[in-house]
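K.L.:
Quick one, what's the 3D model for this:
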Amino acid sequence: MAIVKSKLLKQLKKNYPNFLHKDLKIFTNIILTEIKRALRRGDGVELRNFGTFRVKTQKPSIRRNPKSGEKVAVPEKKVISWKMSKDMFKKINNEE
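P.N.:
Coordinates of the predicted model:
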């Protein structure tokens, strides 16, 4: 299950009832915008106890269209990679 921004805002409002919904929305938008800007510049983003986001360059390659089987040339492109922190790994695997 994926989480969408509206569900994230609902959870934040539930956890922090003293904050106004509009303030939480502004705060969330600022954080996501700054992450996007940093990645667009090519910088890495580290969120302690969560993980790191980095931009990697994927080399051009020849791939196959799974439907038709024909070869398709895929140009070089940038992709975002995420590596979870050790703390996140432990939480996910119930190792605390």
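
K.L.:
C-alpha from now on. contacts and neighbour counts both.
P.N.:
Noted.

K.L.:
Show the contacting residues for V45.
P.N.:
Shown in contact with V45 (Cα atoms under 8 Å, 6 or more residues apart in numbering): I35, A38, L39, T52, F53, R54.

K.L.:
quick check, nearest of those to R63?
P.N.:
Proximity of the contacts of V45 to R63, judged by Cα to Cα, is greatest for R54, which lies at 24.3 Å.

K.L.:
Enumerate every residue touching that closest one.
P.N.:
By Cα under 8 Å, 6+ apart, the contact set of R54 is L39, G42, D43, G44, V45, I80, S81, W82.

K.L.:
can you rerun that using 10 Å?
P.N.:
A38, L39, G42, D43, G44, V45, E46, V79, I80, S81, W82, K83 (Cα atoms under 10 Å, 6 or more residues apart in numbering).

K.L.:
what's the answer for L47, then?
P.N.:
Neighbouring residues of L47 by Cα under 10 Å, 6+ apart: F53, M84, S85.

K.L.:
how about this one, so we can line them up?
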Amino acid sequence: MTLTKARIIDEIQSQLNFSKKETTDIVENLLEIMKRTMETGDDVLISGFGKFCVKDKKKRRGRNPATGDDMMLSPRRVVTFKCSGKLREKVNNG
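P.N.:
Reported below is the predicted structural model:
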């Protein structure tokens, strides 16, 4: 089952006994801080969880999979995630 923002809000609300509005505001603010940070090109490191890294991709040659035609892919930014050792261990050992 996928963990959604709504489920995160419900879990935090039930564990910390905050109101639904307070919990929603906290989660929304956290996500907004993360988005603003990555928008500027900075990484987001959450100890014990992992690191969201912003990487710049250069212009490169690619291929249209539908037609097979060559094309140039424009430069862009991508976000990658590298999990921490603790998270990796927890995922692998259940």
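
K.L.:
Any idea what the TM-score is?
P.N.:
TM-score for the superposed pair, counting by TM-score structural alignment, normalised by the length of structure 2: 0.89. Supporting figures: 94 aligned residues with a Cα RMSD of 1.5 Å.

K.L.:
picking up where we left off before, and the contacts of R54 of structure 1, which of them are in helices?
P.N.:
Cross-referencing the contacts of R54 of structure 1 against helices under DSSP state H gives A38, L39.

K.L.:
tally of neighbours for K82 of structure 2?
P.N.:
13 (other Cα atoms under 10 Å).

K.L.:
doesn't V54 make contact with it?
P.N.:
No - checked against Cα atoms under 10 Å, the pair K82 of structure 2 and V54 is beyond contact range at 11.2 Å.

K.L.:
can you pull the contacts of K5 of structure 2?
P.N.:
Contacts of K5 of structure 2 (Cα under 10 Å, 6+ apart): E11, T24, V27, E28, L31.

K.L.:
the helices in structure 2, which residues?
P.N.:
5-16, 20-39, 85-93.

K.L.:
could these go into JSON lines alongside distance to G68 of structure 2?
P.N.:
Below are the helices of structure 2 laid out as JSON lines (distance: least, Cα to Cα, whole Å):
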{"stretch": "helix 5-16", "distance to G68 of structure 2": "39"}
{"stretch": "helix 20-39", "distance to G68 of structure 2": "33"}
{"stretch": "helix 85-93", "distance to G68 of structure 2": "38"}
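
K.L.:
nearest to K59 of structure 2, of these?
P.N.:
helix 20-39 (19.5 Å).

K.L.:
Let me know the angle separating the closest one from helix 5-16.
P.N.:
Counting by axes from the mean of the first three to the mean of the last three Cα atoms, to 10 degrees, helix 20-39 of structure 2 lies at 120 degrees to helix 5-16.

K.L.:
mean deviation (superposed) between helix 20-39 of structure 2 and structure 1, please.
P.N.:
Compared with structure 1 after fitting, helix 20-39 of structure 2 deviates on average by 0.5 Å (mean Cα distance after the TM-score superposition for structure 1).

K.L.:
Show me what that helix is in contact with.
P.N.:
5-6, 8-14, 16-19, 41-45, 52-55, 77-79.

K.L.:
And the buried ones among those, selectable in PyMOL?
P.N.:
Entered in PyMOL, the line below selects the buried ones among the contacts of helix 20-39 of structure 2, by 16 or more other Cα atoms under 10 Å:
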select buried, resi 9+10+12+13+41+43+44+45+52+53+54
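
K.L.:
I appreciate the help and will end here.
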